[in-house]
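Colleague: sequence unknown, structure follows:
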C-alpha cells in the first residue's frame, strides 16, 4: 500500500520517514503545489504533499487541488490522510480538539470540482464524502495516540475564504447543526473520490470562528492553536500509518464504476488521454 498525506510541512518534518526521495510530478492539470516526498514508515510507503506549498504561499482558492490529487494517484497512492485547521461551531468542541468529520457542506464558489468535462460527463455519488473505513481508522488512531479531546463524525462546512466568516454566516452554520468550518475540504474530497482514493481527514480546532462573544477568530489565534495541535495530529498520522490494516477495503476504490454517462467512443481523444490514469479501465471499448 502507498498512503498519501496532505497537510502542512510540520507533519513531514515530524514523521520518521526512512529512505526518502523527492519526485517532481507533472500533471495534465498543471503543477502540484510542491514536489511529492516519498519514504517508508512502519513498512508502508508514504507520499507526502504540502497542500499550500512548502512556504504556505497558496490561498485556499488557489491550491492546485486537481494537480495535487492527480500527482498522488500517479505516485501509486490508494488512500489519503488529510489534515485541516478548522473553526469550531460548537461550545463543546474547544480549540485543540481533534475532529474526524464524516460529512461536508460545500459553500465554495471559485474552484474546479472535477477532473472530467470537455466531452466526458461523469455523475459520481458523494453521499458519504469521507471514506467510512478511513474515518473509523483515523478516529481510533486519534483516541489511541493522543490525550486530546477527539470527536468522531460531524459536518465540516467548507467556505471559500481567504476571509473568515461573517457573524451572520457563522450563526447560520450553527443553526444548521454543523460542527466545524474550514477552507480546504472542497474540492479535495471530491477529487479524491473521482480518483478512486480512500480519503478522510483529521481536523484540528483552532478557534470558535466568530459566533462566540468576545472570541472572534484572529490569524494570531489560529496559528497559535495550530502549532499546539501539531503534536497531536502528527501522533495520529504516525499511528494511523503504522496500524493501517492490510485487509483494508474501501468502496472508493471502485467509485467510477457505472458513473460515466458518455459512451467511450464519443469522448474526445484529448480528453481520454488526459483522464487515462484516472478512468482508463472504464473507457475500454
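Modeller: Okay, I see it. Worth saying up front: this structure is predicted, and the values here are computed from it rather than measured.
Colleague: C-alpha from now on. contacts and neighbour counts both.
Modeller: Will do.
Colleague: nearest the geometric middle of this structure, what residue?
Modeller: Compute the mean C-alpha point of the chain, and by CA atoms, centre = their mean the closest residue is residue 82, 4.1 Å away.
Colleague: any idea which element that residue lies in?
Modeller: strand 79-88 (DSSP states H and E).
Colleague: how far does that strand sit from the chain's center?
Modeller: Centre-to-centre, strand 79-88 and its host chain are 6 Å apart (CA atoms, centre = their mean, to the nearest Å).
Colleague: which other helices and strands contact it?
Modeller: Contacts defined by 3 or more CA pairs under 8 Å, 6 or more residues apart in numbering; DSSP states H and E place strand 79-88 against strand 2-7, strand 180-182, strand 198-207, helix 219-242.
Colleague: put this beside the first:
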C-alpha cells in the first residue's frame, strides 16, 4: 500500500503555516530541466506535505515560462501521490464572485506555447482526460472546506489561456458562450502532466475578478486582483490545514478509487523494442510503477 504524500502547488504565502514541522527546502533534480523552485518538505497534523511555488519564490516565472514537466517530475520523485493545486482565476459567472473558491473538474485548454506531455517520439502514450481531475481527492478537499467553514462551489469548467495578457472583451464573451466558468493561465498542462505521472490532482481556484465581460466591473484591474489575492491567502492556508488531518487519517487510501495511479495501464502504444532508451531514462520517475509491473 502506497503512503499518501500530499503535494501543494501554489503561491509562496501558503507555506507560512502554523504547525508545519520538520521544514526543509531541498533541490530535486529533473531530467526535464529546472523546476520553478526547491521543494519545501514538512509535516502537518501527521501528514507529509511537499510544497512547490509554481512561479518560484518572488514570482520569477510567467505562466508560459513555467517548466511544468520539471515541476510534476520533481514532485513525483519526491514521493508525492496527490496534488492540491491552488491558483487565481477570473470569473465568467455573476454568482462566482471575487473571493469565492471553486473546485474545478473540467478544462478547455487554449494554451499553445508549452510542453504538454512527458511522452513523444520514441515512446508514445495517450492517457484518458475525460475526467481530468480526481473525484476522490476532490471529495476529500470538499469535506476539508466544509470542516474549515470556507464557502466554495463544487464543479466548474476552467478555460486555460496562454497569457500573460488578460482577455479582450470579445474573447471573454466567447468563453462565456462556450460554457466556461472561470479563466486562468496556470492549470494547463499541469493537470495533463499529473495524469501522465499517475498522480491524483485536485484544483481549487480563487476568483479575483470578472475577467473583462462584466459591464459593471470594467476591465481587469491588477491592483484589485492583488488585493483579493492577499485576502484569499488565508483561505488557502485554512484549506491546507483542514486537508492535512483528513489525509493523515486515511493512510490506506491508495490505490486511487478512480484509477489515477494506474493511468498508464492502457496508454502506452510503443512496443518495447522500439522505445527510445534516452527518453526512457528521462521517464524513470513517471513510468516507474509501470515498468516495475512489466518486469514481474
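Modeller: Arrived safely. Predicted model only: the values in this text are computed from it and were never measured.
Colleague: now the strand holding residue 82 of the first structure against strand 2-7, angle please.
Modeller: Interaxial angle of strand 79-88 of the first structure relative to strand 2-7 (axes from the mean of the first three to the mean of the last three CA atoms, to 10 degrees): 20 degrees.
Colleague: which residues touch strand 79-88 of the first structure?
Modeller: Contacts of strand 79-88 of the first structure with the rest of the structure, by CA atoms under 8 Å, 6 or more residues apart in numbering, involve 2-8, 94-95, 179-185, 197-209, 222, 226, 233, 237.
Colleague: could you rerun that using 7 Å?
Modeller: Strand 79-88 of the first structure has contacts (CA atoms under 7 Å, 6 or more residues apart in numbering) with 3-7, 94, 179-182, 197-209, 226.
Colleague: cool, and stretch 204-215 of the second structure?
Modeller: So stretch 204-215 of the second structure is in contact with 85-92, 97-104, 167-169, 172-173, 218-220, 225, 228-229, 232, going by CA under 7 Å, 6+ apart.
Colleague: hang on, isn't residue 98 of the first structure packed against residue 153?
Modeller: No. Contact between residue 98 of the first structure and residue 153 fails when scored by CA atoms under 7 Å: they sit 10.9 Å apart.
Colleague: so how far is stretch 242-254 of the first structure from its chain's centroid?
Modeller: The answer for stretch 242-254 of the first structure is 17 Å, by CA atoms, centre = their mean.
Colleague: my bad, should have said stretch 146-156 of the second structure
Modeller: With CA atoms, centre = their mean, you get 17 Å for stretch 146-156 of the second structure.
Colleague: closest one to residue 147 of the first structure among the helices and strands packed on strand 79-88 of the first structure?
Modeller: Evaluated with CA to CA, these place helix 219-242 nearest to residue 147 of the first structure, the distance being 8.0 Å.
Colleague: what range in the second structure does that closest one sit on?
Modeller: Aligned by TM-score structural alignment, helix 219-242 of the first structure corresponds to residues 222-245 of the second structure.
Colleague: what's the average distance for the matching stretch when superposed on the first structure?
Modeller: For stretch 222-245 of the second structure, the mean distance to aligned residues of the first structure following superposition is 1.0 Å (mean CA distance after the TM-score superposition for the first structure).
Colleague: quick one, what contacts residue 194 of the first structure?
Modeller: 255-256.
Colleague: distance of residue 121 of the first structure from residue 177 of the first structure?
Modeller: 33 Å (CA to CA, to the nearest Å).
Colleague: and residue 158 of the second structure, how many neighbours?
Modeller: Residues lying near residue 158 of the second structure (other CA atoms under 10 Å) number 30.
Colleague: on the three-state scheme, the nearest residue to residue 244 of the first structure once chain neighbours are set aside is what?
Modeller: Using CA to CA, 6 or more residues apart in numbering and skipping residues adjacent in sequence, the residue nearest residue 244 of the first structure is residue 137, 7.6 Å away. For residue 137 of the first structure, the secondary structure call by DSSP: H, G, I helix; E, B strand; the rest coil comes out as helix.
Colleague: what does residue 137 of the first structure align to in the second structure?
Modeller: Aligned partner of residue 137 of the first structure by TM-score structural alignment: residue 140.
Colleague: swap in residue 276 of the first structure?
Modeller: Using TM-score structural alignment, the equivalent of residue 276 of the first structure in the second structure is residue 284.
Colleague: so who does residue 199 of the second structure touch?
Modeller: 81-82, 260-261 are the contacts of residue 199 of the second structure under CA under 7 Å, 6+ apart.
Colleague: distance check, it against residue 260 of the second structure.
Modeller: From residue 199 of the second structure to residue 260 of the second structure the distance is 6 Å (CA to CA).
Colleague: how about residue 181 of the second structure?
Modeller: 24 Å.
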